[in-house]
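Novice: Just need the structure, nothing else, for what follows:
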Amino acid sequence: MAAHTERRRRRALGEHLTPQQLMRDYILPEIAPMLTQYRWVDLFAGKGDLIFPILERIPPADRAEFFAEHIRLYDIQPQMVAHCIQRAVALGVPEPLAREHIRQRDTLADYPDEILRSPLPVYHVTNPPYLYLGYIPKHPETRPYLRYFTGRNEGYQDLYQIALINDLRHAVPKMAYIIPSNFLFGDAISNKIRDDLLDAYTIRKAYLFEQTLFEHTGVHVMIAFFERKPYACREVQVFEAVKVNHAAETRCYRLSPKWHYRAGSEFEEFVTLHRAARPLKVRYYLHWETVQQHAGAYPLRLVDANDFSGKGYRVLEVGVDAALYEHVKANPLFVRTLDTGSADGRAGLYFIPEVFGADGIVVTKATYRTHPIQVFLEPRLPLDDLRLLRDYFNLLLEHLRALTDSEFMTTYKYSASAYTRKYLGLSQAKALIETFPYLEMSDEERERLRALVQAGDTEEVIEFLTAQTPTPAPCAGVVARAACLKPQSSRTGSVLSCVR
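Specialist: Predicted coordinates:
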C-alpha cells in the first residue's frame, strides 16, 4: 500500500529525480569552463543534483561568495527545499544565505523574475516535471494541473513544455534540459512547443538515451543544450547529438521548420515528394464479419490475428463465396508493423503464403496495430508485380531506416538487447506504398524498375522516382541527411556538409 501511495504521489507531481551521474558525466563537462560566467538556476531543483556539483567544483573558501552571486534554487515541495538547504550548509554556505536563495515556489505558475536581476546571464539547468496533458484529466490528484494549460499556454501538451515556454518568455539565454525524447521525435504531442521554442532557440548539442535512466519510469529522455538566437527566425537547424545505448554514437540532425522541426522527418519529406500522381489505393484488414457475410464453397486458410500462442497463430479453414475468395487470393501481401527483435524479422511487406502457409489474415476480435495486417490494393496487381512492390517497399524502407537510424518509427521498447525494436505506422506504410508509380509506368519502365530493385540500387531507384514525379527542387532533407552520415574530420566540417 505504501509503495502504491508513493507511486501515485510521484505521478501526481510528474516527479522523476535526476540521477546524479547524468550531471557529472554529460552536463558538467559542457558547462565547466564557464562556471563563473553565469547565474546557475534550477526552477525544479528536487534534491539539487543538477546544481550542487557546480558548487562542489568551487574551492571551499570561495563557496559562500560564489553561491550568493551564482546560484538560485526553487522547488514546489517543502521537503526538497529543506534537503537542498541542508546540502548547501554541508558544503559551507551559511544557513541564512542558503534559505535566501533556495525557496519553495510553484515556478510553473509563478516564474521567479528575480533570477534575472543580475549582471550575470542566467543558465537554467533543470529536469522539469513530466506529465502528459492526456493523463491529467483522468485522475483527481492531477486535475488541478489543467490550470497550467489555459490562456496563452493552451495547445501545449506536457508540463515540461510549460517550463520551456516560460523560459522563452523570460528570454533566458541558455538552458540545459533533461526532457522526454518526444520533444525531438514526437508528432502532434510536440509540434507546437518545437515550433515556438526553436524559432527563438537553437539546439547546440544533445544526448539521446536509448535506455532506461529513471528508477520509477521508463520514459525515454534526452539532454538538450539550448541557446537563444540573436533574433527569432524560422530556419533549418543542424546539430550533432550523441545517442547513448550500449555504445555512444554521434549523429547529425537536421530539423526543418516545414516539418515542425521534428527529427526523422526525412521519411515524410520523401513520401511527400515522391507520391505517385495516381497512387495505388490501399486498405487494411479482413474482418471476421466479412467472412461470415460471404460464406460459400470456396476454401480459404486464414490466419487468426487474434489467436497467438507459443506455436504461432491459429489457422482457420473456412468456405467463402467466389467474390471474397478472389479478393483475398489476389491480395497476398501483409504488413509487419513491428520488428520481431532480430534482423530477420524487420517491419515491412511480406507474402502471407510464404510466412504463414495461409491465404489471408482475418481479424476475429479487435484490430491491433502490432498484429500482422493484410493489405488490399486497387487495382489488383499480377503476382510478379506484387513481388516488385514488396521488394521496392522493403528496399526503400531499409534505406530510410539507415538514413535516419529508424527515428521516423516509434520505439516499441528499450531493452538490454543490442537491437531496438521499432514500430512502423499503418499511415507510414500506406504513404510508402503510394510512392510506387505502378499506374504511371510503361512496360519498359516497369522492367527497368524491377532490375534496379533486384540489384538493390537505392540511389538509382530514387532517381527513377524523381523522373516519374518531377519537382522544382530535390528532397533537401534526404540529401542533407546523406551528407551528414558521411565521415567528417571535424565538427565544423560535419555541420558544413549538412547545410550544403
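Novice: CA atoms for contacts and neighbours, from now on please.
Specialist: Will do.
Novice: Could you point out the longest helix of this protein?
Specialist: In the chain, with assignment by DSSP state H, the single longest helix is helix 383-404.
Novice: What is that helix packed up against?
Specialist: helix 266-273, strand 348-351, helix 426-433, helix 443-454, helix 458-468, helix 476-484 (3 or more C-alpha pairs under 8 Å, 6 or more residues apart in numbering; DSSP states H and E).
Novice: Go through the ones you listed and name the closest to residue 120.
Specialist: helix 476-484 (36.3 Å; C-alpha to C-alpha).
Novice: Give me the contacts around stretch 64-78.
Specialist: With contacts defined as C-alpha atoms under 8 Å, 6 or more residues apart in numbering, stretch 64-78 is touched by 36, 38-46, 48, 51, 55, 58, 81, 92-94, 97, 101-107, 115.
Novice: For it, measure first residue to last.
Specialist: By C-alpha to C-alpha, to the nearest Å, the extent of stretch 64-78 from end to end equals 23 Å.
Novice: Just give me how far it sits from the chain centre.
Specialist: 34 Å (C-alpha atoms, centre = their mean, to the nearest Å).
Novice: which parts of it are buried?
Specialist: 64, 66-77 (16 or more other C-alpha atoms under 10 Å).
Novice: Same check on stretch 295-304?
Specialist: 295, 296, 300, 301, 302, 303, 304.
Novice: next one: stretch 210-229
Specialist: Residues of stretch 210-229 classed as buried: 210-213, 219-228 (neighbour count, 16+ other C-alpha under 10 Å).
Novice: Return the subset of the residues you listed lying in helices.
Specialist: Using DSSP H, no member of the buried residues of stretch 210-229 sits in helices.
Novice: can I get those in CSV with distance to residue 7?
Specialist: Formatted as CSV, the buried residues of stretch 210-229 follow (distance: C-alpha to C-alpha, whole Å):
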residue, distance to residue 7
210, 23
211, 21
212, 17
213, 17
219, 15
220, 18
221, 19
222, 23
223, 24
224, 27
225, 30
226, 31
227, 35
228, 36
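Novice: hmm, back to that, mind listing which of the buried residues of stretch 64-78 are in helices?
Specialist: Counting by DSSP H, the buried residues of stretch 64-78 contribute 64, 66, 67, 68, 69, 70 to helices.
Novice: can you pull the contacts of residue 118?
Specialist: Here residue 118 is in contact with no residue (C-alpha under 8 Å, 6+ apart).
Novice: Assign it to helix, strand or coil.
Specialist: coil (DSSP: H, G, I helix; E, B strand; the rest coil).
Novice: so where does the residue located most distally from the centre of the chain fall, helix or strand?
Specialist: Using C-alpha atoms, centre = their mean, the residue of the chain lying farthest from its centre is residue 297. It sits 48.6 Å away. Applying DSSP states H and E as the criterion places residue 297 in strand 295-309.
Novice: And that strand, what does it pack against?
Specialist: strand 312-320, helix 322-329, strand 360-363.
Novice: one more to put side by side:
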Amino acid sequence: MDTIDTNIKIHKTLNNKRRIYGEHLTPIEIFKEFILPEIKDKLHRYIWVDLFAGKGNLILPILEYIPEEERVDFFKNHIFLFDIQKELVEQAIQNAIKYGIPEEVAKENIQQRDTIKGYPRFLLNLELPVYHITNPPYLYIGYIVKHRETQKYLEYFKGENEKYQDLYQLALINDLRHGIEKMIYIIPSNFLFGFSVSNRIRTDFLKYYTIRKAIIFEKEIFEHTGTNVIICFFERKEVPKYEVFSFEGIKIGKDIQKRKYTLDPKNHYRAGNDFEEFISTYRADKPLKVKYYLTVEEVEKNKGDLEIEVIDANAYNGKEYKRIKIYVNEKLYRKIKSNILFVRTLDTGSPDGRAGLYKIREVFGVDGILVTKAKYRTHPIHLFIEPEISTEEQVILMDYFNLILEYFREKTDSEFMTTYKYSSSEYTRKYLGLLQVKGLIQTFPWLNLRDEEREHLKDLIRKKNVDELISFIKKKNGRERLEL
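Specialist: From the prediction side, this is the model:
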C-alpha cells in the first residue's frame, strides 16, 4: 500500500510540475527524425543552444555524430544548455556524461537559469553564431492568471511583453530582440493557425523572420499532453519588412501530406485563411442574425402551460442526453418550435457526426436543447435565427451551411478549425468556433434574393454544385456584384 501511495504522489507531483512550468519534454526520436537531417552538415558552424533544455534531448544527441575523441572539445565550444529546473539540469548533465563528457565540463555548459527573465547574453559574444533549437514552455496567460501556483509568471508579461499571450511567445520575442539568426522551435500549432491568441506574436515576429519549413503534427508526440504542435524552422530576414511569403509544410497525421502555405501580413500571417476570407469578404448585405442557447433563465421568465420536450445539454450519460419536459408561454413555445436547427461544433469522429447544422428532432427526437447549468461550446447548441424563416428555409440554410463547410474542410484540410483530440477516428476530430458558425450563416444571402434567384440557389444546393454555389455567393455578396 505504501508503494502505491508513493507512486500516486510521484505521479501527482510530476503532473503539477508540468502544469506549473508548462513543460513537455521532447522525445529524442523527434530530434533524430525531423531536426537532425536539417543540421547534420552544419554541426561545426554554430553554437548549439537550448534555453529550455529539459533533459537535453534536442541538443545532446548531436554528440553521437561527433567522433568520440573530439566530443569533449566539441561540447566545450559548441553546446550550451539551460533550464529553470534544477532537477532537469542535473539529468541533462548525467545525459552528457553518458556521451563521454566529464562531469566538470558538463556543469560548465549546462546551467540552471531562468532564460525568459535573464537571457544568457554571453552567448552572443562567442566566436560562432548561435543556432537555437528548443521546445519552450507552453503556458497560456489565461491559465497563469487563474492558478495561484503559476501567477508568479505574470511579471514576465509586463512592460514590452504585456501584449503577448503565452510563455513560448516570450521565448520567440527574446530571440528576436537578441538578434538570433536561426532557430528551430517546437511550439503549439496555434502559432500558425490561431486567431487572437497569436495575431500579435505573428505580426511582430514575422516582420523579422521567415519560415523556411514547418512540420505540422496532427498526432500525439508528447506523452502527457494533446497540445497540437509544429516544428518551425525560422531564419532571420536581411531587412525587416512586412511581406507575403510562402513555405513548405509537411503535415503528419494518419498520413503524410505536403502543402504550400502562403502567409500574408494583412491577415496577421495566419495560415489556412481561405475560410475566414470567405466569411468576412462575402457577408450578405442583409445577413441573418444568429443567437445561441436556450437557457433555464429564459424558460423561468416565460413560464406557461404549453409543454415542450427538450434534452438537457448538461446531462449526458455517455450514450444519450436526458430528456425533460418544460412548460412555457406561447411566445417561447413558438420561438422553440419555429427554430428547428442545432449547431454541432465538435466532430464526433464518425462520418455522419461531423461539425455542422442538424435538425434537433431528427437527431434527438425532441424540439429543443436546454442549458441547465453552464454553457459549453462543445455541447449541441440550439440555434435561433432572426428574422424568423420557415422550417423549409432553415433546411435550405442547413444544407447550404454543411455544403460550404465541407468544401472548405476539403480545400484546407480543416486547418481553419481547431484540432480537438487525437483518436483512432477515420479523420482528425476538429472544433468549429461559434464565431465561425455565425460568419458562415451570414454569407447565406436569402434575404437579398428575388424569387428566381432563390430557386437557382436551391437548385445549386440540391445538386451539390459547390463551385457554382461559391461563384453565386461571391457575385451576390462580394466585390464581383459591383461589376454586374
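Novice: Against residue 360 of structure 1, how distant is residue 326 of structure 1?
Specialist: In terms of C-alpha to C-alpha, residue 326 of structure 1 sits 11 Å off from residue 360 of structure 1.
Novice: Of the two, give the one with the bigger neighbour count.
Specialist: Ranked by neighbour count (other C-alpha atoms under 10 Å), residue 326 of structure 1 and residue 360 place residue 360 first, with 30 against 12.
Novice: Which position in structure 2 pairs with the more buried one?
Specialist: Alignment note (TM-score structural alignment): residue 360 of structure 1 maps to residue 368 of structure 2.
Novice: My guess is that match contacts residue 360. True?
Specialist: Yes - using C-alpha atoms under 8 Å, residue 368 of structure 2 is in contact with residue 360, at 6.7 Å.
Novice: got any residues that touch both of these two?
Specialist: 340, 382.
Novice: can you give me the strands for the stretch 51-200 of structure 1?
Specialist: Remark: strands assigned in the stretch 51-200 of structure 1 by DSSP state E, counting those that start in this stretch are 71-75, 102-104, 122-126, 174-180.
Novice: Go through those strands and name the closest to residue 396 of structure 1.
Specialist: Per C-alpha to C-alpha, nearest to residue 396 of structure 1 of the strands of the stretch 51-200 of structure 1: strand 174-180, 29.2 Å.
Novice: can you tell me what part of structure 2 the closest one aligns to?
Specialist: So strand 174-180 of structure 1 sits over residues 182-188 in structure 2, by TM-score structural alignment.
Novice: hmm, who's touching the matching stretch?
Specialist: For stretch 182-188 of structure 2, the surrounding residues in contact (C-alpha under 8 Å, 6+ apart) are 35, 130-136, 138, 168, 227-236.
Novice: That one vs structure 1, average offset?
Specialist: On superposition with structure 1, the mean distance recorded for stretch 182-188 of structure 2 (mean C-alpha distance after the TM-score superposition for structure 1) is 1.0 Å.
Novice: List just the nearest of the buried residues of stretch 210-229 of structure 1 to residue 381 of structure 1.
Specialist: residue 210 (40.6 Å).
Novice: for the alignment partner in structure 2 of the closest one, what are its contacts?
Specialist: Residue pairing (TM-score structural alignment): residue 210 of structure 1 is matched to residue 218 of structure 2. By C-alpha under 8 Å, 6+ apart, the contact list for residue 218 of structure 2 reads 228, 229, 251, 252, 253, 254, 419, 422, 428.
Novice: Apply 10 Å and report the result again.
Specialist: With C-alpha atoms under 10 Å, 6 or more residues apart in numbering as the criterion, the residues that contact residue 218 of structure 2 are 189, 226-230, 251-256, 419-422, 428-429.
Novice: Return the distance of residue 236 of structure 2 relative to residue 230 of structure 2.
Specialist: 19 Å.
Novice: next one: residue 166 of structure 2
Specialist: From residue 166 of structure 2 to residue 230 of structure 2 the distance is 15 Å (C-alpha to C-alpha).
Novice: residue in structure 2 matching residue 459 of structure 1?
Specialist: In structure 2, residue 459 of structure 1 lands on residue 467 (TM-score structural alignment).
Novice: ok, back up a step: now the ones in helices among the buried residues of stretch 64-78 of structure 1 as TSV including distance to residue 391 of structure 1?
Specialist: Formatted as TSV, those follow (distance: C-alpha to C-alpha, whole Å):
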residue	distance to residue 391 of structure 1
64	67
66	64
67	63
68	65
69	64
70	60
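Novice: Out of the contacts of residue 218 of structure 2, name the ones that lie in strands.
Specialist: 229, 230, 251, 252, 256, 419, 420, 421, 429 (DSSP state E).
Novice: My read is that the fourth one contacts residue 228, right?
Specialist: No - using C-alpha atoms under 10 Å as the test, residue 252 of structure 2 is too far from residue 228 to be in contact (11.2 Å).
Novice: Now list whatever residues contact both of those two.
Specialist: With C-alpha under 10 Å, 6+ apart as the test, residue 252 of structure 2 and residue 228 both reach 216, 217, 218, 219.
Novice: Could you pull up the contacting residues of the last one?
Specialist: Taking C-alpha under 10 Å, 6+ apart as the definition of contact, the neighbours of residue 219 of structure 2 are 226-229, 251-254, 419, 421-423, 428.
Novice: count of residues packed around the corresponding residue of structure 1 for residue 205 of structure 2?
Specialist: Using TM-score structural alignment, the partner of residue 205 of structure 2 in structure 1 is residue 197. By other C-alpha under 10 Å, 20 other residues sit near residue 197 of structure 1.
Novice: how distant is stretch 211-231 of structure 1 from the center of its chain?
Specialist: Chain-centre distance of stretch 211-231 of structure 1: 12 Å, with C-alpha atoms, centre = their mean.
Novice: Stretch 102-112 of structure 2 too?
Specialist: 37 Å.
Novice: Show me which positions of it end up buried.
Specialist: 105, 106, 107, 109, 110, 111, 112.
Novice: Please apply the same query to stretch 255-265 of structure 1.
Specialist: Buried residues in stretch 255-265 of structure 1 (16+ other C-alpha under 10 Å): 255, 256, 257, 259, 260, 261, 262, 263, 264, 265.
Novice: From residue 55 of structure 1, how far off is the residue nearest to the spatial centre of structure 1?
Specialist: Among the residues of structure 1, the one closest to the centroid is residue 185, at 2.8 Å (C-alpha atoms, centre = their mean). For residue 185 of structure 1, the distance to residue 55 of structure 1 equals 34 Å [C-alpha to C-alpha].
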